[in-house]
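generate coordinates for the sequence data below:
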Amino acid sequence: MTVPPPAPARHFASDNYAGAHPEVLAAVTAANVGHAPAYGDDPWTARLQDVVAARFGPTASAFPVLNGTGANVVALQAASPRWGAVVCTEQAHVHNDENAAPERVGGLKLLAVPTTDGRLTPADLDRFAWTIGDVHRAQPCVVSLTQSTELGTVYTPAQVRAVADRAHELGMAVHVDGARLSNAAARLDVTLAELTTDVGVDVVSLGGTKNGMLLGEAVVVLDPDRVPGVDLLRKQSMQLASKARFVSAQLLALYEGDLWLRCARHANAMADRLRAGVDATGLVTTVPTQSNAVFVQMPAPVAADLRATWRFYDWDRATSTVRLMCAFDTTPDDVDAFCTALAASVRTHGAVVPAAG
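From the prediction side, this is the model:
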């Protein structure tokens, strides 16, 4: 008797755990025909320029890269002079999760600002304004906004505009780390341009891998005057794929139609469902659920019970806070099974979380 394999597990650790969307895989297969010029001189990458212009505006141009860290490093280098520094939050991915790649590869100093919700404000830029022109200090030349933030919160268009206006007044360029830009746009029900080009953003690291792609992102330049040299820096930073058509084909599958929006809406909806299930247990959620992430204070015995089946990450061990992420392929059954197990464990162990410190 042949025993069927177990159903593939779905976890709540990261949207990077998800596989590739079938429409993305079909696009890669469709691009796998004959020979095509290498290094981006192919029809798929050419068509991607039209799609990006339609999504972000006529001045936008796309440079496919291999991963999100590469997109951020290339974009920030292009937006900053050699003596420049980048203002970001203490929670930013570029600050915490890229193994100092902006510093070591890009040669950039990061000026990290403490926040409670993962978002920068114009006042956060003003704290560095007095250092501009001081030869003893790294010059703040770029502000990097993470959208949605590492805490799962989102910037509204008005909030982005306020930061961008102040940044430009100070002579700074504006970068958006948009690994989850689609989730923010879906939550706010706005277009990608309304969240970037229309509110003063100069360059975007456009996400793909967290929203249904096999691999790959794109640096999308919105203001070429403020962000020059991306084509050269992409190669120098080892982010130019020789068979670029396969990255571009994925980006086309995601952004030419509405797949980016369908995937993001679904992930957000699953996070809403998960948040409701967590709230029903009486556990404390620490930030609003505005994209596809839920942050909850989970007692260690409860976390241990759940980790027998599901993976998820500690976020702040001092407060027993964990991060739960949903993806384009998370199902209602996945969420309900997790929440049922969570509720049972809370009934067994209680919901007491040790105080920080």
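
going by C-alpha atoms from here, please, whenever you check contacts or count neighbours.
Noted.

mind listing what's buried in the longest helix seen in the chain?
Ranked by number of residues, the top helix in the chain under DSSP state H is helix 259-281. Within helix 259-281, the residues that qualify as buried by neighbour count (16 or more other Cα atoms under 10 Å) are 259-275, 277-278, 281.

before we compare anything, build this one as well:
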Amino acid sequence: MLELTAYAGPVLPPFASDNYAPAHPEVVAAIAAANDGYAVAYGDDPWSARLGERVREVFGTGATAFPVLNGTGANVVALMATTSRWAGVVASDVAHIHTDENGAPERVGGLKLLTRPTTHGRLTVADVEAWADELGDVHRAQPAVLTLTQATELGTVYRPDDVRALTEAAHALGLAVHVDGSRLANAAAFLGTGLRELTTDVGVDIVSLGAAKNGGLLGEAVVVLGPDDAPTPGAAAARRAAAEAVPYLRKSTMQLASKTRFVSAQLLTMLDDDAGSPLWRRNATAANAAAARLRRGVEALGGDVRVTRPTEANAVFATLPRGAADRLRERSRFYDWADGESPGRVEVRWMCSWATTDRDVDGFLVALAESL
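The predicted model follows:
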């Protein structure tokens, strides 16, 4: 039986997105420390240099980090760096680049998105191989890169063996592999792995490394993995080409910050493990634990509220009566995701963050019970 802690007051913290959370105090302190004196602009500063070293320590020798301003920019730059103007991007039908980036890969990158319907947001080897017949057909956008979201938009996680199978299938067809890692930390925390085990070691070529959803203030990074770690000669060549292209693409897509040191300082703080456990893991573990607690409480309520997806990262999906959802939303902001099992029901998404406390979760559960 889950013991709930009463929450005082009518308004609860939002469960809409982990983007709503404040920046972690250690990140804010790192930004303040980087604000001491002058530093060379556009990434030629000590923080960016140290970030490059740390990324190689985490992801492997030859990995290269390019700080950018936001996640959409990271995705667009990474995809452009691994494709041509006539190329297509194989993606899940719920991929963030398809549903929530206002067509940026298509508008900015000129790339066709080739989507596949998925179960709980995860692509399969069959989804990759389905595009094999398109290769060489001048009438079709040429599949050139596979993009995976880790953790997925539906709160699920690809296991390392799943990613390895997908990268092998993609490389066999000549496709590069990109990971939208806005919640890569949450996936690694759930699986008990490092970041390398979900990327370099399983054949991924390029990563959009997230920070803002996991305690950062502003900025992400494009990480091109090392050519020497590539599983095939073709992948090694693609990585070299991407590493050469990203600096120019980053500038031309307006993703190069003049004061890059402040972005680099955040990423460096999240990756450093001087405290015995890196901040990215501590924050992601807290967010995942909050979601697990929320799910247990929702399942205990039963009745008119039903969990609909696996909870493997920091999201809980459930259906409930639309009226109950509207009443609950008066006390805590969250988003509708899809229609429910009937016209009178709706599927909602409840997101937890590094800052979500047990008290926050318990108060939300009390409010949910009252709304029902």
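
C-terminal to the longest helix of structure 1, what's the next element?
The helix or strand immediately downstream of helix 259-281 of structure 1 is strand 293-297, counting by DSSP states H and E.

what range does that next one cover in structure 2?
Aligned using TM-score structural alignment, strand 293-297 of structure 1 spans residues 315-319 in structure 2.

what's Gln255 of structure 2 aligned with over in structure 1?
Aligned counterpart of Gln255 of structure 2 in structure 1: Gln239 (TM-score structural alignment).

wait, Trp337 of structure 2
By TM-score structural alignment, Trp337 of structure 2 lines up with Trp315 in structure 1.

and if you look at Leu365 of structure 2?
Under the alignment defined by TM-score structural alignment, Leu365 of structure 2 is paired with Cys339 of structure 1.

confirm its match sits in a helix?
Yes. Looking at Cys339 of structure 1 with DSSP: H, G, I helix; E, B strand; the rest coil, it is inside a helix.

how many neighbours does it have?
Using other Cα atoms under 10 Å, Cys339 of structure 1 has 22 neighbouring residues.

residue contacts, it?
Leu274, Gly277, Val278 (Cα atoms under 8 Å, 6 or more residues apart in numbering).

which residue is nearest the centroid of structure 1?
Closest residue to the average C-alpha location of structure 1: Ala179 at 2.4 Å, with Cα atoms, centre = their mean.

separation between that residue and Thr321 of structure 1?
Counting by Cα to Cα, to the nearest Å, the separation of Ala179 of structure 1 from Thr321 of structure 1 is 23 Å.

check Val335 of structure 1 too.
Applying Cα to Cα, the value for Val335 of structure 1 to Thr321 of structure 1 is 19 Å.

what's the mean deviation for stretch 279-287 of structure 2 versus structure 1?
Aligned to structure 1 and superposed, stretch 279-287 of structure 2 gives a mean residue distance of 0.2 Å (mean Cα distance after the TM-score superposition for structure 1).

in structure 1, point out the residues matching that stretch.
Under the criterion TM-score structural alignment, stretch 279-287 of structure 2 matches residues 259-267.

are we agreed that Ala26 of structure 1 is in a helix?
Yes. Judged by three-state DSSP, Ala26 of structure 1 forms part of a helix.

ok so, going back, now which residue in structure 2 aligns to the residue nearest to the centre of structure 1?
Using TM-score structural alignment, Ala179 of structure 1 lines up with Ser182 in structure 2.

doesn't Gly71 make contact with that match?
Yes. Contact criterion Cα atoms under 8 Å: Ser182 of structure 2 and Gly71 qualify, at 6.9 Å.

name the residues contacting each of those two.
Contact criterion Cα under 8 Å, 6+ apart; residues shared by Ser182 of structure 2 and Gly71: Ser208, Gly210.

so is Asn72 of structure 1 in a helix, a strand, or just coil?
Following three-state DSSP, we place Asn72 of structure 1 in the helix state.

checking the closest residue to it other than its chain neighbours next. Helix, strand or coil?
Spatial nearest neighbour of Asn72 of structure 1, chain neighbours left out: Ser205 (5.9 Å); criterion: Cα to Cα, 6 or more residues apart in numbering. At Ser205 of structure 1 the chain is in strand, as set by three-state DSSP.

got the contact list for the equivalent of Ser205 of structure 1 over in structure 2?
In structure 2, the residue paired with Ser205 of structure 1 is Ser208, using TM-score structural alignment. Counting by Cα under 8 Å, 6+ apart, Ser208 of structure 2 touches 71, 74-75, 78, 178-182, 220-223.

quick one on the thing from earlier: how far does the match of stretch 279-287 of structure 2 sit from its chain's centre?
The chain centre lies 14 Å from the centre of stretch 259-267 of structure 1; the measure is Cα atoms, centre = their mean, to the nearest Å.

check stretch 300-311 of structure 2 too.
Counting by Cα atoms, centre = their mean, stretch 300-311 of structure 2 is centred 24 Å from the centre of its parent chain.

give me the number of residues near the nearest residue to His266 of structure 1 once chain neighbours are set aside?
Once flanking residues are discounted, His266 of structure 1 sits nearest to Phe328: 5.8 Å by Cα to Cα, 6+ apart. Number of residues near Phe328 of structure 1 (other Cα under 10 Å) recorded here: 24.

cool, and Arg127 of structure 1?
With other Cα under 10 Å as criterion, Arg127 of structure 1 counts 10.

quick one: map it onto structure 2.
In structure 2, the residue paired with Arg127 of structure 1 according to TM-score structural alignment is Ala130.

distance of that match relative to Val145 of structure 2?
As defined by Cα to Cα, Ala130 of structure 2 lies at a distance of 14 Å from Val145 of structure 2.

next one: Asp45 of structure 2
With distances taken as Cα to Cα, Asp45 of structure 2 is found 32 Å from Val145 of structure 2.

for these two, indicate the residue with more neighbours.
For Asp45 of structure 2 versus Val145, neighbours defined as other Cα under 10 Å are more numerous around Val145 (28 against 16).

quick check: that one is in a helix.
No. Assigned with three-state DSSP, Val145 of structure 2 falls outside any helix and is strand.

pull up the aligned stretch in structure 1 for stretch 96-113 of structure 2.
Residues 93-110 of structure 1 are where stretch 96-113 of structure 2 lands, counting by TM-score structural alignment.
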